[in-house]
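**Student:** Predicted model and sequence below, questions to follow.
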Amino acid sequence: MAIGRPKHFSRAEVMEKAIPVFWEHGFADTSLADLEAATGVNRSGLYAEFRDKEDLFLASLGHYIETSGLTDMLATKPLGWTNVEKYLKFGLACWSGQKGCFSVSAMRELAILPQEARLIVEKSMKPIRRLLISNIEAEKTTMDASGLADLAMTFFSGLSIEQNLVTNRQSGLKRIEVFLQVMRAL
C-alpha cells in the first residue's frame, strides 16, 4: 500500500480561507493561483481534497451557510422585530468583515454555476423564510406575514449587493431603520 504525503491542513480551514476570495472576486474571476495564495495549499493539495475549483466553491458556500449562525439568530426568543433587525444588519457584514452576504453574492453567478449551487442557496433560504414568518407573526401586523418575510428577504438581498458600493455602514443602518419602520406600519 502506497503512502502519500501527510495532509497539513483541514478541509474546514481551507474553505474558511477560500470564502473571502470567492466572495470578493466571484467564482468566475477567482483563479486557482488566488486560492493557493489564500489557503497556503498548493494545487495538488487542493485537488486531492476537492475535485476542482467548482467543488471547492460549492463546499465553501455550504460551509458558509452552515456556520453563519443566521438561523440561530432568527430563532432567538422572544421572537419579533428585534430578530428581523439583526437579520437585516447581518446583510451589512455577514462574515469576518466581508461586505454583504456570500450566499447573496453567489446568487449573482447562478447562471454559470452548477445546479447544485442553486440548490444550496434555495435550501438555505427555506428555514430563513420560515423563521422570518414566525418572527413577524409574533408581532401585530395587518399584512400577511409570509408576504412581509418575502419583502424582508428581498430587501436583505438588495442591501447585501449594495454593500459592494457603499463604504459608509451608517448609510446601511439608516436604510434598515427606515425599512423596519415601514414593516412595523404594515
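**Tutor:** Ah, there it is.
**Student:** hey, let's count contacts and neighbours off CA atoms from now on
**Tutor:** Fine.
**Student:** who does the helix or strand harbouring G45 touch, helix- and strand-wise?
**Tutor:** For G45, the enclosing helix or strand under DSSP states H and E is helix 43-49. If contacts are counted by 3 or more CA pairs under 8 Å, 6 or more residues apart in numbering; DSSP states H and E, helix 43-49 sits against helix 32-39.
**Student:** Pasting the second one now:
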Amino acid sequence: MTAIGRPRGFDADEALQAAMLVFWRQGYEGASLADLTGAMGITKTSMYAAFGNKEELFRKALARYSDGPASYALRAVEQPTAREVAAAFLTGSVNTTTQPGGPAGCLGVQGSLAAGGSAEPAREILAEWRNDGRRLLETRFRRAVDEGDLPAGTDAARLALVVMTIGFGIAVQAASGVGRADLQGIADTALRHWPLV
C-alpha cells in the first residue's frame, strides 16, 4: 500500500499567480522570501515543497507570465503580415505594461536589470527569455521576406531587434509612469516608418 501525503492546503495556481505579481513589481532580488510567501499565503516550507527554491519559483512565475500577460507575443506572430505582427507586438507591450491595477512595466525587462550578484541566475534566465522573443519575431520576419511581404534583402534579425527594442523601451517608460495613450502614440509613430530598417 502506498502512503498518501497530506493534501496541499492551498491553491498552487493562485499562489504562483501571486508570486508572479511580486516578482513583476519588485524584481528578482527585491522579492524577499517573506514577500513571496506572504503574498502566496503559504509558509516557506510549503513554498519549497511545491515550487522549489526561489530561482525555481522565479522560472515558474516567468513561464506563467509568458503564458498569460506576455502571451501577446505568440499571438502577434500569427498575424497575416509582418507590419501587423509588429503592430500587435507593440500594442501588446503597451497594454501589458500599463494594465490598470497591475504592475507597471515588464517582468521580463525589470526582473533583474538592477540587481547584485545573487540575482545572476535571474539575469541569465531573463536574457534567454528576451532572446527567445527576439528569435520568435526573427523567424516570422524571415517568413515574411520569403513570402514577399517584406522587401527582398530585409534583415529579419535586425528588424526583430528593432521591434523588440521599441517594445522593451515602452515597458521601461511604462514603469516610469508614462501612460497608455502616450505609449501607444510611440508605437504608432514607430510603425509610420515601417519596415523600420
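**Tutor:** Arrived safely, thanks for sending. Keep in mind that this is a model prediction, so the values were computed, not measured.
**Student:** Any idea what the TM-score is?
**Tutor:** Once superposed, chain against chain, the TM-score is 0.81 (TM-score structural alignment, normalised by the length of the first structure); 186 aligned residues with a CA RMSD of 2.9 Å.
**Student:** if we can go back for a sec, so what touches the helix holding G45 of the first structure?
**Tutor:** For helix 43-49 of the first structure, contacts defined as CA atoms under 8 Å, 6 or more residues apart in numbering pick out K7, R11, L32, E36, D52.
**Student:** give me the number of residues near the third one?
**Tutor:** Looking back up the chat, that one is L32 of the first structure. L32 of the first structure: 14 surrounding residues under other CA atoms under 10 Å.
**Student:** Likewise for the last one?
**Tutor:** Using other CA under 10 Å as the criterion, D52 of the first structure is surrounded by 13 other residues.
**Student:** Helices of the first structure, residue ranges please.
**Tutor:** For the first structure, the helices defined by DSSP state H cover 11-25, 32-39, 43-49, 53-67, 70-74, 81-90, 102-107, 115-137, 145-162, 169-185.
**Student:** can I get the ones you listed in JSON lines with distance to S96 of the first structure?
**Tutor:** Below are the helices of the first structure laid out as JSON lines (distance: least, CA to CA, whole Å):
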{"stretch": "helix 11-25", "distance to S96 of the first structure": "8"}
{"stretch": "helix 32-39", "distance to S96 of the first structure": "15"}
{"stretch": "helix 43-49", "distance to S96 of the first structure": "22"}
{"stretch": "helix 53-67", "distance to S96 of the first structure": "11"}
{"stretch": "helix 70-74", "distance to S96 of the first structure": "14"}
{"stretch": "helix 81-90", "distance to S96 of the first structure": "11"}
{"stretch": "helix 102-107", "distance to S96 of the first structure": "11"}
{"stretch": "helix 115-137", "distance to S96 of the first structure": "19"}
{"stretch": "helix 145-162", "distance to S96 of the first structure": "15"}
{"stretch": "helix 169-185", "distance to S96 of the first structure": "15"}
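**Student:** Just to confirm, what residue in the first structure is aligned with N131 of the second structure?
**Tutor:** When the first structure is aligned by TM-score structural alignment, N131 of the second structure is paired with E122.
**Student:** re the thing from before, would you mark the buried spots in the helix holding G45 of the first structure?
**Tutor:** Burial within helix 43-49 of the first structure, assessed by neighbour count using 16 or more other CA atoms under 10 Å, is assigned to L46.
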